[in-house]
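Peer 1: Sequence unavailable; structure follows:
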């Protein structure tokens, strides 16, 4: 059984149930977060359920049904990255108090909409590539394309013009991901990679988690700065990215800092991808980037990346002897 696909099934079903419940309880309200008792906690769980679809897309890639064309690679990697960023943005939006008019800050709505469009396009292109390859027979070949099309023709219009239906549209979309997981869960697994390749893969995964959780958060933070001139509050407990560098800094300066940090983390993600594929140059780049990243962790008061940074360094040291020497057969 494919564990990633199984998590996709579970995340899709649970997420659909939560989205449907929130949509039903909130009625026609367009406030985000939904005005339902305990809704913040439920929506955090709903956001975490998106991890299932992310793993489902990774399982789709490793299943071999995605052609290794440049377009398919770009669409797949973009879909994974945008879905991860969308999950983080949704979590941040939940933590930000609504305005006095009972609405989510407009900046977060714009970020959410842009991510939705990008994800829909990426999934649609990926789905077309999967269908053209024809590995899956019948209607299954179009399942990935339907995931993207549904975002563009159902979820996005509902968010814009019929908020009362948006939750139901998202629930249906998550159910489609559950179907994708069911399609993948019983497939034959690929042979295990050599033990020596595991540290490089683990390094890449930890790095991508760090980039998704903290690098992509720069986008909604910058959007909040552009709209209100203030750093967003996380459940009223603390200001996000409020570190030594933010003291006395103007909003425009903070936007530049968060943008640079985003670019830095994206470069780290690319270096991790190179390491994952056995590149010694990628490992060198990752080593060079770590101290620069650490400066931003200090300046923006990000404690968790320090722990992830130690883990990344340990894994990179463990993988150092194998990068550059792995055979092409181990690369995927």
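Peer 2: Received it, and whenever you're ready, just let me know what you need. The structure presented is a predicted model; accordingly, all values stated were derived computationally and were not measured.
Peer 1: C-alpha from now on. contacts and neighbour counts both.
Peer 2: Fine.
Peer 1: what about the strands in the stretch 101-250 of the chain?
Peer 2: 233-234, 238-239 (DSSP state E, counting those that start in this stretch).
Peer 1: Looking at these, spot the one closest to residue 17.
Peer 2: strand 233-234 (25.9 Å; Cα to Cα).
Peer 1: list the helices and strands the closest one packs on?
Peer 2: Helices and strands touching strand 233-234, by 3 or more Cα pairs under 8 Å, 6 or more residues apart in numbering; DSSP states H and E, are helix 70-95.
Peer 1: So which bits of the helix it packs on are buried?
Peer 2: Neighbour-count burial for helix 70-95 flags 72-73, 75-95 (criterion: 16 or more other Cα atoms under 10 Å).
Peer 1: picking up where we left off before, could I get the strands of the stretch 101-250 of the chain in JSON lines, plus columns for mean neighbour count and distance to residue 157?
Peer 2: Shown next, in JSON lines, are these (neighbours: other Cα atoms under 10 Å; distance: least, Cα to Cα, whole Å):
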{"stretch": "strand 233-234", "mean neighbour count": "18", "distance to residue 157": "29"}
{"stretch": "strand 238-239", "mean neighbour count": "13", "distance to residue 157": "32"}
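Peer 1: export the ones you listed to JSON lines and tack on distance to residue 308?
Peer 2: As requested, these are exported to JSON lines (distance: least, Cα to Cα, whole Å):
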{"stretch": "strand 233-234", "distance to residue 308": "21"}
{"stretch": "strand 238-239", "distance to residue 308": "21"}
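Peer 1: Please identify the buried residues of the strand or helix carrying residue 310?
Peer 2: Using DSSP states H and E, residue 310 falls within helix 304-319. Applying a neighbour-count criterion of 16+ other Cα under 10 Å, one finds 305, 308, 309, 311, 312, 315, 316, 317, 318, 319 buried in helix 304-319.
Peer 1: Ok, stretch 270-286 next?
Peer 2: 270-280, 282-283, 285-286.
Peer 1: neighbouring contacts of stretch 107-127?
Peer 2: The contact list for stretch 107-127, computed with Cα atoms under 8 Å, 6 or more residues apart in numbering, reads 66, 71-72, 75-76, 78-79, 82-83, 85-86, 89-90, 93, 141-152, 156, 219-220, 223-224, 227.
Peer 1: In this protein, spot the helix with the most residues.
Peer 2: The longest helix of the chain (DSSP state H) is helix 106-133.
Peer 1: so that helix versus helix 70-95, what angle?
Peer 2: Helix 106-133 runs at 150 degrees relative to helix 70-95, counting by axes from the mean of the first three to the mean of the last three Cα atoms, to 10 degrees.
Peer 1: and the comparison structure, right after this:
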């Protein structure tokens, strides 16, 4: 070895530096782990708070749903015309429309986009397909509760309907995004949102009234047509009563009718038990509930007529019920 210069200390051995380096790495690793733990706690995602500027209310959601159903109306009508298979395609199609769109980057159906709202989980995060599917099928529970489940969106603190509470989801304004400050100003309802709700409020009562009034009107019109046909039968019944009184038997015969609803009126039987049978026409001009059906009156020796028919009693006059 070469001699050391005077006054120059010897260099430290490399092995002596290893413990110090290892100790330095250990301390740095500990500091890093502590820092990561603090940061992760700070960045923990918390549930969305309540707030009018955060959560979409009942009427905005109602308008979005109406828009979605208007969009789906025509394809739904066409699909449901397919026997059996159409029902399953209808169920799968609606699921795909809502679940795929609400789990997409847009986080919204076309109706929700139009109203400026999106679907999220309870922490404001984007839904995955499983969560969106759960939310969609939970909507059946909101339906079978006479739609009260949907109305909960107007009462709960975070504007959640029953299916939102079940699936832990929220419907919020599109300005609510993860990692960004929550909005403090509530967006105004678009004019077409109010128009959609007004349409719904007008159509819904009209639909209820129509569901009640149309069957009642149909029943009334059919009963009126049956009553006019009965007038021809009354003439045949009078002829039978006179023949029995004169001891001429039942005078069995077919009687013609000018009423287009009447196919024939036949008198048969043995006196005094004569029978008058009115047969309604079987063509398309006759209401379906009486088409090809018959009404019978049987005479008795007490001069009383007894009426019977396979036609529903609500379409028959009081004397035949």
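Peer 2: Noted; the coordinates are in hand. Note that the structure is a prediction, hence the values are computed from the model and not measured.
Peer 1: TM-score for this pair?
Peer 2: With the length set by TM-score structural alignment, normalised by the length of structure 2, the two chains reach a TM-score of 0.26; 125 aligned residues with a Cα RMSD of 5.7 Å.
Peer 1: returning to what we had before: with respect to residue 6 of structure 1, which of the buried residues of stretch 270-286 of structure 1 is nearest?
Peer 2: residue 276 (23.8 Å).
Peer 1: shouldn't that closest one be in contact with residue 206?
Peer 2: No: the pair residue 276 of structure 1 / residue 206 is not scored as a contact, 11.3 Å apart, by Cα atoms under 8 Å.
Peer 1: I'd like the distance between residue 24 of structure 1 and residue 165 of structure 1.
Peer 2: Look at residue 24 of structure 1 and residue 165 of structure 1: by Cα to Cα, to the nearest Å, they are 9 Å apart.
Peer 1: The two - which one has more neighbours?
Peer 2: Shown here are residue 24 of structure 1 and residue 165; by other Cα atoms under 10 Å, residue 165 has more neighbours (21 against 15).
Peer 1: which non-adjacent residue is nearest the more buried one?
Peer 2: Nearest non-adjacent residue to residue 165 of structure 1, counting by Cα to Cα, 6 or more residues apart in numbering: residue 158, 5.8 Å away.
Peer 1: which residues does the one you found contact?
Peer 2: With Cα under 8 Å, 6+ apart as the criterion, the residues that contact residue 158 of structure 1 are 164, 165, 166, 169.
Peer 1: mind listing what the third one touches?
Peer 2: Residue 166 of structure 1 makes contacts with 23, 155, 156, 158, 159, as judged by Cα under 8 Å, 6+ apart.
Peer 1: nearest residue to it other than its sequence neighbours?
Peer 2: residue 158 (4.8 Å).
Peer 1: Residue 273 of structure 1 too?
Peer 2: Nearest to residue 273 of structure 1 is residue 204, by Cα to Cα, 6+ apart, at 6.2 Å.
Peer 1: how much space between that neighbour and residue 319 of structure 1?
Peer 2: For residue 204 of structure 1, the distance to residue 319 of structure 1 - Cα to Cα - is 11 Å.
Peer 1: List the residues that contact residue 174 of structure 1.
Peer 2: 11, 12, 13, 15, 16, 53.
Peer 1: And residue 294 of structure 1, by the same measure?
Peer 2: residue 306.
Peer 1: So it versus residue 285 of structure 1, what's the distance?
Peer 2: Taking Cα to Cα, one finds residue 294 of structure 1 at 15 Å from residue 285 of structure 1.
Peer 1: Could you do residue 26 of structure 1 as well?
Peer 2: 48 Å.
Peer 1: do residue 47 of structure 1 as well
Peer 2: Taking Cα to Cα, one finds residue 47 of structure 1 at 32 Å from residue 285 of structure 1.
Peer 1: ditto for residue 95 of structure 1
Peer 2: Taken as Cα to Cα, the span from residue 95 of structure 1 to residue 285 of structure 1 is 35 Å.
Peer 1: Same question for residue 267 of structure 1.
Peer 2: With distances taken as Cα to Cα, residue 267 of structure 1 is found 9 Å from residue 285 of structure 1.
Peer 1: I'd like the next helix or strand past the lengthiest helix in structure 2.
Peer 2: Ranked by residue count and defined by DSSP H, the top helix of structure 2 is helix 191-245. With elements assigned by DSSP H and E, the helix or strand that comes after helix 191-245 of structure 2 is strand 253-255.
Peer 1: Of all the residues in that following strand, which ones are buried?
Peer 2: So, applying 16+ other Cα under 10 Å, strand 253-255 of structure 2 has no buried residues.
Peer 1: now the helix or strand just after that strand and helix 191-245, what's the angle there?
Peer 2: Using DSSP H and E, the helix or strand that directly follows strand 253-255 of structure 2 along the chain is strand 262-270. Strand 262-270 of structure 2 runs at 30 degrees relative to helix 191-245, counting by the same axes, to 10 degrees.
Peer 1: helix or strand for residue 308 of structure 2, which one?
Peer 2: Per DSSP H and E: residue 308 of structure 2 is located in strand 305-309.
Peer 1: quick one: the helices in the stretch 151-300 of structure 1?
Peer 2: Per DSSP state H, counting those that start in this stretch, the stretch 151-300 of structure 1 carries helices over the ranges 156-161, 163-185, 198-210, 218-228, 251-276, 280-299.
Peer 1: In TSV: those helices, plus distance to residue 60 of structure 1.
Peer 2: Shown next, in TSV, are these (distance: least, Cα to Cα, whole Å):
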stretch	distance to residue 60 of structure 1
helix 156-161	24
helix 163-185	7
helix 198-210	17
helix 218-228	28
helix 251-276	18
helix 280-299	25
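Peer 1: Residue 106 of structure 1: which of the ones you listed is closest?
Peer 2: helix 218-228 (7.8 Å).
Peer 1: other SSEs contacting that closest one?
Peer 2: helix 70-95, helix 106-133, helix 251-276.
Peer 1: how about JSON lines for those, with distance to residue 39 of structure 1 added?
Peer 2: Below are those laid out as JSON lines (distance: least, Cα to Cα, whole Å):
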{"stretch": "helix 70-95", "distance to residue 39 of structure 1": "9"}
{"stretch": "helix 106-133", "distance to residue 39 of structure 1": "18"}
{"stretch": "helix 251-276", "distance to residue 39 of structure 1": "29"}
